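[1] Please find the sequence and the predicted model below.
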Amino acid sequence: MFQHRLTFECFDNTTITVAQQAIMRVLDSLRYNGQILGREFPCYFHNGSFICQVVCPEQDSLNAQYASPQVKAALKQLSDACLLRPDIKYLGEELFSDSTENNLAQVSAYILYTSFIHSCSPLRSLERFLPVPLYRIPAVANGDQRQIIKWQEDWSACDQLQMNGFILENEAVEQLSTTGTRLFQRGWDLVRRIGYLTGKPTYLYLYRVGGHSLEEEKNRSCPVCGHSWRLEAPLHDLFEFRCDRCLLISNLSWDYKN
């Protein structure tokens, strides 16, 4: 990942409120297109300009060629707030974050996976398990990737609850690990949509915890089709199960992992 500084210069008198709203429209549209990552963007006012710092999947993530219709519209509306389009300055590579998949031509399939500690793209390559910038695949709906980002936010929120273990733990685990939940259905719809748009199989990660015994867990079948789905060897030291029929991928119950 890479850090950039965006400088929005005022060309006429404006107000903090008006400028803030215009800048947030730009940042939100970039985020929902996968061009910037995370949910918090430090911003401040200095010498007649509003300055924001963002993290991007790639060094060229903010190039105009990747802009969604929403990004283009938000940039155009900056003039209504007496702001120029942002000057973009590359600051350097982010040291404490995941690398990005930079060879999509060699990717045979994708995995939709996230957790409460990840702010990177939830779409990963099957071969190297590296995050795939969302703007590099066709938009899943309405011109951008908002539906993927919203699914990621909900999944991460449930994961945070179950990891904390104090409030709604059981309900959160059910959302993450059960095929009948709304969270699962949204993810399952997304992987099929991504697979259709990219022409590459896309698997949905199904979280697994609990179970009665290690032997029973090793031999569990796909929860959708009932077929055997255990892999001969773990994939990325994380996944032990994969169903090519149902586009699901899962782990051995965390209760029985070494």
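    Noted; the coordinates are in hand.

[2] make it CA atoms for all contacts and neighbour counts henceforth
    Fine.

[3] for the stretch 51-200 of the chain, what spans make up the strands?
    Remark: strands assigned in the stretch 51-200 of the chain by DSSP state E, counting those that start in this stretch are 87-93, 110-112, 123-125.

[4] Is it possible to get a markdown table of those strands that adds distance to Q160?
    Formatted as a markdown table, the strands of the stretch 51-200 of the chain follow (distance: least, CA to CA, whole Å):
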| stretch | distance to Q160 |
| --- | --- |
| strand 87-93 | 27 |
| strand 110-112 | 18 |
| strand 123-125 | 19 |
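
[5] just so I know, which of those lies nearest L231?
    strand 110-112 (15.5 Å; CA to CA).

[6] Below is structure B, check it against A:
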Amino acid sequence: MYQVIVHFSYQNFEQDPVTLIGQILNQWLYNGQVIGREMPITFHQNGFQASVCTPEQESLLPDNNSEEVNEALLQAVENGVNFTGFEIVGRDYQGEETSHNKQPKFQILYTTHLDTCSPLYDGEQFAPIPLYRLKDQALSEALLEWQQNWQACDLLQMKGSVLEESALMQISDNRSELAISGLDLCKQVEEKTQIPTFYYLYRLGTDELEEHNRKCPSCNGEWKLASPLHEIFHFKCDHCRLISNLSWELL
């Protein structure tokens, strides 16, 4: 990830420039070109600036724009606000490093309540893939919405005092509404990219024997890996496109 300052000029504007800039920032967010919802806009002597976080140094280049981003930029120009450029402040060493692999062997839909990066991961490097590589902003938005719901459930089951069991079920049961939605998104991503895309099932359990011998919850087939993948995933079903951890309570 990179910390970036984006610059906007304005003249004879007919609408509130902050609103127009906010629309551009939102479309960048939905397209995966910026990460995180905290994007402060400040006024300086010659125009406005916004501080954003991007997956790559080139994330804001026009080649990565969606139609929705271009429409927001055009609407701003028509009302006197111009995106004039951006400057890279530096790499964010607390952020995840973006995958540089354009054709991974497989992908994983994965997140935690602490993550701000893309929920689509390169399965080989276990690094987030910028969503604008999908070239489908509607799909990117759906993935971000799924991520928000998953993170809300994760936070509830980790730190909440109410709805813990319901939240845990949503992220750990492949028959839950959230999992069904996520599995459908995985299918869409796989169709779009032609890359096998797996859905992550969170797991908690205290019975060690049961944990080590559990079957795929979808097909009841063997899915335990000979050795953990990325020190996180101990189970993987290629047929059902499911991937999971050994219970965190046993690690």
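    Now that the structure is in, tell me what you want to look at. Note that the structure is predicted; figures quoted are calculated from it, not measured.

[7] TM value for the aligned chains?
    Here the superposed chains carry a TM-score of 0.95, computed using TM-score structural alignment, normalised by the length of the second structure; 251 aligned residues with a CA RMSD of 1.5 Å.

[8] in the first structure, which spans are helices?
    Along the first structure, counting by DSSP state H, helices occupy 16-31, 69-76, 146-164, 169-177, 182-198, 214-218.

[9] Over which residues of the second structure does the third one lie when aligned?
    Across the second structure, the stretch matching helix 146-164 of the first structure (TM-score structural alignment) is residues 141-159.

[10] For that stretch, give me every contacting residue.
    30-31, 111-114, 118-119, 162-165, 167-168, 170-171, 178, 181-182, 185 (CA atoms under 8 Å, 6 or more residues apart in numbering).

[11] Turn the helices of the first structure into TSV, including mean neighbour count and distance to L247 of the first structure.
    Compiled in TSV, the helices of the first structure are given as follows (neighbours: other CA atoms under 10 Å; distance: least, CA to CA, whole Å):
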stretch	mean neighbour count	distance to L247 of the first structure
helix 16-31	19	27
helix 69-76	18	30
helix 146-164	19	17
helix 169-177	18	15
helix 182-198	18	8
helix 214-218	13	19
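
[12] okay, the ones you listed in TSV with distance to S97 of the first structure next?
    Listed next are the helices of the first structure as TSV, based on distance: least, CA to CA, whole Å:
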stretch	distance to S97 of the first structure
helix 16-31	17
helix 69-76	25
helix 146-164	17
helix 169-177	24
helix 182-198	24
helix 214-218	32
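
[13] wait, which of those helices is closest to P138 of the first structure?
    helix 182-198 (6.3 Å).

[14] Could you name the helices and strands sitting against the closest one?
    Where contact means 3 or more CA pairs under 8 Å, 6 or more residues apart in numbering; DSSP states H and E, helix 182-198 of the first structure is packed against helix 146-164, helix 169-177, strand 202-206.

[15] Please name the residues that touch the residue opposite Q70 of the first structure in the second structure once aligned.
    Residue pairing (TM-score structural alignment): Q70 of the first structure is matched to E68 of the second structure. By CA under 8 Å, 6+ apart, E68 of the second structure lies in contact with Q27, Q137.

[16] Quick check: the gap between E68 of the second structure and G182 of the second structure.
    Counting by CA to CA, to the nearest Å, the separation of E68 of the second structure from G182 of the second structure is 24 Å.

[17] and if you look at C240 of the second structure?
    Distance from C240 of the second structure to G182 of the second structure, by CA to CA: 13 Å.
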